[in-house]
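**Student:** Structure for the following, please:
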Amino acid sequence: MPDPYAASGVDTAAGDRAVELMKRSIAATHTPAVLGGVGGFAGLFDARAIAGMRSPVLASSTDGVGTKIEIARALDKHDTVGQDLVGMVVDDIVVVGAAPLFMTDYIACGRVVPERIAEIVGGVADACRRTGTALVGGETAEHPGLLAPDEYDLAGAAVGVVEADALLGPDRVRTGDTVLALASSGLHSNGFSLVRRIVADAGLAFTDRIDELGGPLGEALLTPTRLYTAELLEVLDSADGAGVHALSHVTGGGIAANLARVLPDGAAVALERATWTPAPVFRVLADLGGLALTDVEGTWNLGIGMLAVVAPESASAIAARLASLGVPTWPVGTVSEGTTIHRASAEDGWVRGAKGVDGGAVRLSGTYAT
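**Tutor:** Model prediction:
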């Protein structure tokens, strides 16, 4: 008798084949602290790995890749969105000074194509390995009728750990601190609903060549999210690490709102646009949409993927170390007293906090370098 579940559109055998194809890449992320291998109902991580800490605090994060996946589907290129997922999840953990321990992923799809699933998870696993994160488990769910056969969504969650007295955040920030910008690799994984709208309204296909980008539009858009975790942890573990007071991951909401979240109430930062030149992909998209770059500052990172608030005497050394690790870094502003600024309205360009956090005040000023 035919399998009624398969007849309804769920191919469990294909799911098993996908697991077999991805096992090797997942295993490459495992350390002796990972117990049980691949395929259990729960991923197991030996907590003795943190037993030697004085006062360990666990940090957790969850996120997805969003509608950037639609561009991966359009190009049938699925080997980069896994890095996007790890960047969006694990780089949120390092913001508080935590080192990642382990991660799980979740793929919902209309139809399991084992090779495609293995390609996606292979990207997750490679990025986990590069950030020192064990990929301890995951789930692939087939949703026929809810998702079209070639549609899928990708999400994940991770856990890290930090000593309580090493937590980064607003309480460490001081007037006079330097704000360093860490370069992004491109759009990362935010604002792609706007990207897709602009491209559709312009009548373009993601396969169309854009001279300013040196190739097809979709390939530039799929540039994977830069991973900052390993480099930032190296800085935090160095002699200059004590000079790092706060970190901000520039994701949804743009530059100003995400920095404001990690500043104390009463602090203000004016970020100088003239200190950097947004990458061509941002200008191309803005021009296609008839927008100024200032119109999309609350949507795209415009070239800054992470911000570090550091002691002024440590700024040059921290920037130099990050640059030596392959992360271009430059000073973009200074923390000042913001008592009077906080009475100013949003019409003056100041942003205060985001996502429920009522933090400091931030605005971008001046004109972008060309």
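**Student:** CA atoms for contacts and neighbours, from now on please.
**Tutor:** Noted.
**Student:** In contact with Ile71, which residues?
**Tutor:** Contacts for Ile71 were tallied using Cα atoms under 8 Å, 6 or more residues apart in numbering; they are 206, 218, 221-222.
**Student:** Against Thr299, how distant is it?
**Tutor:** As judged by Cα to Cα, to the nearest Å, Ile71 and Thr299 stand 18 Å apart.
**Student:** next one: Gly366
**Tutor:** Gly366 sits 19 Å away from Thr299, going by Cα to Cα.
**Student:** next one: Val81
**Tutor:** To Thr299, Val81 is 19 Å away according to Cα to Cα.
**Student:** More neighbours: the two, which one.
**Tutor:** In this view Val81 and Thr299 are compared by other Cα atoms under 10 Å, and Val81 has more residues nearby, 30 against 19.
**Student:** close enough to count as contact, that one and Glu70?
**Tutor:** No. Counting by Cα atoms under 8 Å, Val81 stays clear of Glu70, with 10.5 Å between them.
**Student:** At which residues are the helices of the stretch 251-370 of the chain located?
**Tutor:** Per DSSP state H, counting those that start in this stretch, the stretch 251-370 of the chain carries helices over the ranges 254-260, 280-288, 315-324.
**Student:** Adding mean neighbour count and distance to Ala230, write the ones you listed out as TSV.
**Tutor:** Below are the helices of the stretch 251-370 of the chain laid out as TSV (neighbours: other Cα atoms under 10 Å; distance: least, Cα to Cα, whole Å):
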stretch	mean neighbour count	distance to Ala230
helix 254-260	27	21
helix 280-288	17	26
helix 315-324	18	10
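**Student:** Please provide the structure for the following sequence as well, for comparison with the first:
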Amino acid sequence: MSESKDAYALAGVDIAAGNAAVAQYREVLGRWQHPDQLDAIGGFGGLFAMPGDAARALVASTDGVGTKILIAAELERYDGVGRDLVNHCVNDILVVNASPLFFLDYYAVGKLDPEIAAAVVSGCANACRAHGCALLGGETAEMPGLYAPGHFDLAGTIVGVVDRAAVPNPASVEPGDAVIGLPAVGLHTNGYSLARALIPHEQWLQPFGDATYADALLAEHPSYYEAVRAIQKVASVKVMAHITGGGLLENLPRTLRPEVKAVLEQSRWSVPAIQQVLVERGGLTHEERYRTLNMGIGYTLVVPVDDAARAVAAVPGAKTIGWIEARTGEEAQVTIHPARSTD
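**Tutor:** Alright, predicted model coming up:
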């Protein structure tokens, strides 16, 4: 990270440091790879050859809810974070076209309150049931002294399955393809350290739009599973991306080949009001806002331009947000700019 840190780093989350850590993980893990491991670390989900079935692969991913938990804990709204967690994990393995099989949660706290724990896990269970995904179990860890009173952490691991022939292929992406965006409803599970720095807890219960700041901050991280399956029925989906930490600038390139870039027009979609507040209060630069927040796009799909209209029509709120171009040299893999004139 340069000496001039961005607003998110000043709030305590250094995305560049996270990227550097992953680079070191690759170096360590690159020394040996299991023969049935089908890809390298760093993807949205890891693939492992299905024992006894060469045509299919298991897909696994682990994630957490982040400091959204601190807002939920202070407001005593516990069940939502369980749904956030499962939906986030479902979306991650969906990027490689996997369907969820089972989920395990990890709930850690300094002093265990059984009712709070049950409320948190009930959110996980409800979201698993909505996806036909088994909640096999997990771990409840009581660790005095590690967490402040009332605080807890929540993480989970999901395992799904995919036909290996159906795994999206970045090599299929060509200049002229369309980028479809599915709408975000809020921060989802990223950007909360910045949000807590810019929206003090004294304001959380104050009116904001038709509800309160708290309602906007705790809006559920949606699952895009059904939306993606609906689009796949009418369009050829080449690659997908879940827009989480790192925003559009870092997540969309994760499934593009180096020879292409995505060009997006920010005026083609709406930015949730809560994110507009953060941009204004934090004075976020163009790069900061699209690297820290989802800025209104929760999931992207690349389809042939001839399929774009059918893809958009298949899901309410879906929009064509940009296109694919050839990339040369050291050009950025994602460019976001205002709509171009048609004159």
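**Student:** Just give the nearest non-adjacent residue to the aligned partner of Ala313 of the second structure in the first structure, would you?
**Tutor:** Under the alignment by TM-score structural alignment, Ala313 of the second structure pairs with Ala320 in the first structure. Spatial nearest neighbour of Ala320 of the first structure, excluding adjacent residues (Cα to Cα, 6 or more residues apart in numbering): Thr329 at 7.8 Å.
**Student:** Count the neighbours of that neighbour for me.
**Tutor:** If we define neighbours as other Cα under 10 Å, then Thr329 of the first structure has 23 of them.
**Student:** List the contacts of it.
**Tutor:** 180-183, 319-320, 322-323.
**Student:** Out of these, which is nearest to Glu115 of the first structure?
**Tutor:** Checking these against Glu115 of the first structure with Cα to Cα, the nearest one is Ala183 at 33.1 Å.
**Student:** hang on, that closest one packs against Leu302?
**Tutor:** No. Applying Cα under 8 Å, one finds Ala183 of the first structure not in contact with Leu302, separated by 9.2 Å.
**Student:** Kindly check the end-to-end length of stretch 311-331 of the first structure for me.
**Tutor:** Its first and final residues considered, stretch 311-331 of the first structure spans 12 Å by Cα to Cα.
**Student:** residue ranges of the strands in the second structure, please?
**Tutor:** Counting by DSSP state E, the second structure has strands at residues 46-49, 56-64, 99-109, 134-142, 152-163, 178-183, 207-208, 211-212, 239-242, 260-265, 297-303, 319-326, 334-337.
**Student:** Please point out which of the contacts of Thr329 of the first structure the second structure shares.
**Tutor:** Mapping those onto the second structure (both residues aligned by TM-score structural alignment, their matches' Cα atoms under 8 Å) leaves 180-183, 319-320, 322-323 still in contact.
**Student:** Show me the two of those that sit farthest apart.
**Tutor:** With Cα to Cα as the measure, no two of these lie farther apart than Ala183 and Ala320, at 13.4 Å.
**Student:** what residues are up against Thr12 of the first structure?
**Tutor:** Ala6.
**Student:** Ok, Ile69 of the first structure next?
**Tutor:** Counting by Cα under 8 Å, 6+ apart, Ile69 of the first structure makes contact with 81, 152-153.
**Student:** Reformat those as CSV; add distance to Ala108 of the first structure.
**Tutor:** Listed next are the contacts of Ile69 of the first structure as CSV, based on distance: Cα to Cα, whole Å:
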residue, distance to Ala108 of the first structure
Val81, 14
Tyr152, 5
Asp153, 5
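**Student:** Can you tell me which of these is closest to Asp16 of the first structure?
**Tutor:** So of the contacts of Ile69 of the first structure, ranked by how close each gets to Asp16 of the first structure (Cα to Cα), first place is Tyr152, at 17.5 Å.
**Student:** and the nearest residue to the closest one once chain neighbours are set aside, how many neighbours?
**Tutor:** In space, and not counting its chain neighbours, Tyr152 of the first structure is closest to Cys109: 4.0 Å by Cα to Cα, 6+ apart. Using other Cα under 10 Å, Cys109 of the first structure is surrounded by 22 other residues.
**Student:** again with the one 4 residues further on
**Tutor:** Residue crowding around Val113 of the first structure was assessed by other Cα under 10 Å; the count is 16.
**Student:** can you check Asn19 of the second structure too?
**Tutor:** For Asn19 of the second structure, the number of neighbouring residues by other Cα under 10 Å comes to 14.
**Student:** and if you look at the one 5 residues further on?
**Tutor:** The tally of other residues near Gln24 of the second structure (other Cα under 10 Å) stands at 12.
**Student:** and it, what pairs with it in the first structure?
**Tutor:** When the first structure is aligned by TM-score structural alignment, no residue sits opposite Gln24 of the second structure.
**Student:** Now do Gln24 of the second structure against Arg291 of the second structure, distance only.
**Tutor:** Distance from Gln24 of the second structure to Arg291 of the second structure, by Cα to Cα: 21 Å.
**Student:** which non-adjacent residue is nearest the counterpart of Val161 of the second structure in the first structure?
**Tutor:** Applying TM-score structural alignment, one finds that Val161 of the second structure aligns to Val161 in the first structure. Distance criterion Cα to Cα, 6+ apart; nearest residue to Val161 of the first structure, sequence neighbours excluded, is Leu58 at 4.5 Å.
**Student:** ok, that neighbour - contacts?
**Tutor:** Counted by Cα under 8 Å, 6+ apart, Leu58 of the first structure has contacts 98, 159-162.
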